[in-house]
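K.L.:
Could you look at this predicted model? Sequence included:
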Amino acid sequence: MSHTPLSDADYQRLAATLNRFLPQQGMNLERLDGFFAALLSGPEQIKPTECLPIIIGEAFDDDSAFPSDKALEQFAKLLMGHWLDISASLREDGAFQPWLEPDAAGELRGNDWAEGFSEGMQLLNEDWGLLFDDPEHAPLLEPILTLAFERNPDPEVQVPALTPTQREQCLSALSESVHGIHRFFAAIRRRLEEEEQELERRQRS
């Protein structure tokens, strides 16, 4: 399927719509990017439209959240466009770059992105265990989880505040981590498909 990448104006519209729902526990664009990256690189792809309640929070149950059906349709189209942009970048090794927004001080912190990724992982928590339990590939999660847990209110899992150098190291590792995770689960899916095909061949013979 051919896909035209979203334009800068499209991304401005998407960000502005998402920001309207922040008071209702919706996601900003950085968090959404991390969330989609987890869904697309993970064990099984979940359609973005199935995740609307998570993406726009309490606004999902608010009939006045969108002024018209057309406005909701346009928002869904922008979401799908961003989803396809990430999907395309993951198919090109090294092309994926996380969408990081500077904070009020103009610094890139990455916490929203990593928290979004972590939220995406929780939807298929059990399947992500395959990666956690793989000693060779589990370190791919380290920069993501470090940023995700920096602001966690639970002192049991919260990591100490990162130094600027530590943060830079985590941020610069995100692209490679997501590509590595994508390759890890793609290989598992391929193996399962091959096993299923082999089983079908045996049953037919």
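P.N.:
Now that the structure is in, tell me what you want to look at. Residues are numbered from 1 along each chain as shown.
K.L.:
C-alpha only now, for contacts and for neighbours.
P.N.:
Fine.
K.L.:
Secondary structure element holding A104?
P.N.:
Per DSSP states H and E, A104 falls between elements, in no helix or strand.
K.L.:
residues near it, how many?
P.N.:
Other residues within reach of A104, judged by other C-alpha atoms under 10 Å, total 7.
K.L.:
List the residues that contact it.
P.N.:
By C-alpha atoms under 8 Å, 6 or more residues apart in numbering, A104 lies in contact with nothing.
K.L.:
how near is it to S7?
P.N.:
25 Å (C-alpha to C-alpha, to the nearest Å).
K.L.:
One more: N111?
P.N.:
The separation that N111 has from S7, given C-alpha to C-alpha, amounts to 25 Å.
K.L.:
For those two, indicate the residue with more neighbours.
P.N.:
Comparing N111 with S7 by other C-alpha under 10 Å, the one with more neighbours is N111, at 24 against 10.
K.L.:
right, and the more buried one touches V159 too?
P.N.:
No - with contact defined as C-alpha atoms under 8 Å, N111 and V159 do not form a contacting pair (12.0 Å).
K.L.:
Touching both of these two, which residues are there?
P.N.:
E150, R151.
K.L.:
Beyond the helix or strand hosting E126, next helix or strand please.
P.N.:
Element membership for E126 (DSSP H and E) is helix 125-132. Going down the chain from helix 125-132, the next helix or strand is helix 142-149, by DSSP H and E.
K.L.:
Included below, for side-by-side comparison, is a second structure:
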Amino acid sequence: MARKQEPVLMHSISSQPLVFDELAHLAAALDTIGSMNIEMLDGYFTALICGPDIVLPSEYMLEVFGAETSLHVDDQFSDIPSLLRRHWNAIAAELHCTLTEQNAYMPILIERDDGVAPGNDWAHGFVRGVQMRPGSWDHLIHDEDHCGSMMPIMILHYENDFDPQLRPPPIPSEKRDALLEVMISGIANIYHFFEPYRQYECKPAGAHFPQKALAPNIAHGLTHCFEDYSLFFNVVRSLH
């Protein structure tokens, strides 16, 4: 019999969000020995938590630090594993709350010297999380009614791609904040979309799970603010 699952938490570790000093310490460790910065890590963890399949720490942590890195070599990094687990749990707890409350997960976005938070690194991290189980994400990416939640992430991920043909139209400075707002709203929508899949360990072949309709604010933002990107998004979707 199918068993309903709770949010995937790393047990025995608090879900209390990291305070500023802890985030700064984690960010410094990632910059020193990691393969992604704190913003990318946040996007990466968010995708893994949102997705339909469980990815074990033994697998996804290799993407963060690589196979050769040991966090126990230097005392200054000895607390990093627990900080990573707490940050994972905090994201998971906040996303789970969106199922029953009008709430949104606020991602970590690093501001440049000019005060702009581009959001590209967060999108890069999210896409790396998707790529851990790309086949499972096809359910969303190719769903005409719900795929729009991925558009802001794809726009930011490919914005500076080395292949000019994969770059979206330029993002006007006055639209970037709106794009980030739609992306943030879409995170909860993505989490909601995959909730029926996460609830069951065994999914019968051909099973259909009813999905939550696209939130009106997301639909409005995509239709009226980013319609120029629809052709780009369709090209990108064809690659996945």
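P.N.:
Noted; the coordinates are in hand. The shown structure was predicted, so the numbers you read here are calculated from the model rather than taken from an experiment.
K.L.:
And the TM-score between them?
P.N.:
The TM-score (TM-score structural alignment, normalised by the length of the first structure) is 0.82; 189 aligned residues with a C-alpha RMSD of 2.3 Å.
K.L.:
what is the orientation angle of the lengthiest helix in the second structure with helix 134-141?
P.N.:
In the second structure, taking DSSP state H as the definition, the longest helix is helix 173-198. Calculated by axes from the mean of the first three to the mean of the last three C-alpha atoms, to 10 degrees, helix 173-198 of the second structure forms an angle of 110 degrees with helix 134-141.
K.L.:
how about whichever helix or strand comes after helix 173-198 of the second structure: buried residues?
P.N.:
Next helix or strand after helix 173-198 of the second structure toward the C-terminus (DSSP H and E): helix 216-225. By 16 or more other C-alpha atoms under 10 Å, the buried positions in helix 216-225 of the second structure come out as I218, A219, G221, L222.
K.L.:
what do you get for stretch 48-62 of the second structure?
P.N.:
Counting neighbours by 16+ other C-alpha under 10 Å, stretch 48-62 of the second structure gives L48, I49, C50, G51, P52, D53, Y60 as buried.
K.L.:
And for stretch 20-36 of the first structure?
P.N.:
So, applying 16+ other C-alpha under 10 Å, buried residues of stretch 20-36 of the first structure: 21-22, 26-36.
K.L.:
Pull up the distance across that stretch, start to finish.
P.N.:
End-to-end for stretch 20-36 of the first structure, by C-alpha to C-alpha: 19 Å.
K.L.:
same thing with stretch 40-60 of the first structure?
P.N.:
Start-to-end span of stretch 40-60 of the first structure (C-alpha to C-alpha) is 23 Å.
K.L.:
how many neighbours does the closest residue to F232 of the second structure other than its chain neighbours have?
P.N.:
Closest residue to F232 of the second structure apart from its sequence neighbours, by C-alpha to C-alpha, 6 or more residues apart in numbering: P168 at 5.7 Å. Applying other C-alpha under 10 Å, we find 23 residues neighbouring P168 of the second structure.
K.L.:
Let me see the contact set for P168 of the second structure.
P.N.:
By C-alpha under 8 Å, 6+ apart, the neighbours of P168 of the second structure are I155, Y158, E159, Y229, F232, F233.
K.L.:
Can you tell me what it aligns to in the first structure?
P.N.:
Correspondence of P168 of the second structure to the first structure, assessed by TM-score structural alignment: V159.
K.L.:
And V64 of the second structure, by the same measure?
P.N.:
Checking TM-score structural alignment: V64 of the second structure goes with I55.
K.L.:
surely that match meets E30?
P.N.:
No - look at I55 of the first structure against E30 with C-alpha under 8 Å: they stay out of range, at 11.6 Å.
K.L.:
Where does stretch 29-42 of the first structure end up in the second structure?
P.N.:
The aligned range for stretch 29-42 of the first structure is 38-51, by TM-score structural alignment.
K.L.:
Over to stretch 107-115 of the first structure?
P.N.:
Against the second structure, stretch 107-115 of the first structure falls on residues 116-124 (TM-score structural alignment).
K.L.:
contact partners of that stretch?
P.N.:
39-44, 107-112, 153-154, 156-157, 159, 176, 180.
K.L.:
quick one on the thing from earlier: quick one: the longest helix of the second structure to the first structure mean distance?
P.N.:
Here the mean offset of helix 173-198 of the second structure against the first structure after fitting is 1.3 Å, by mean C-alpha distance after the TM-score superposition for the first structure.
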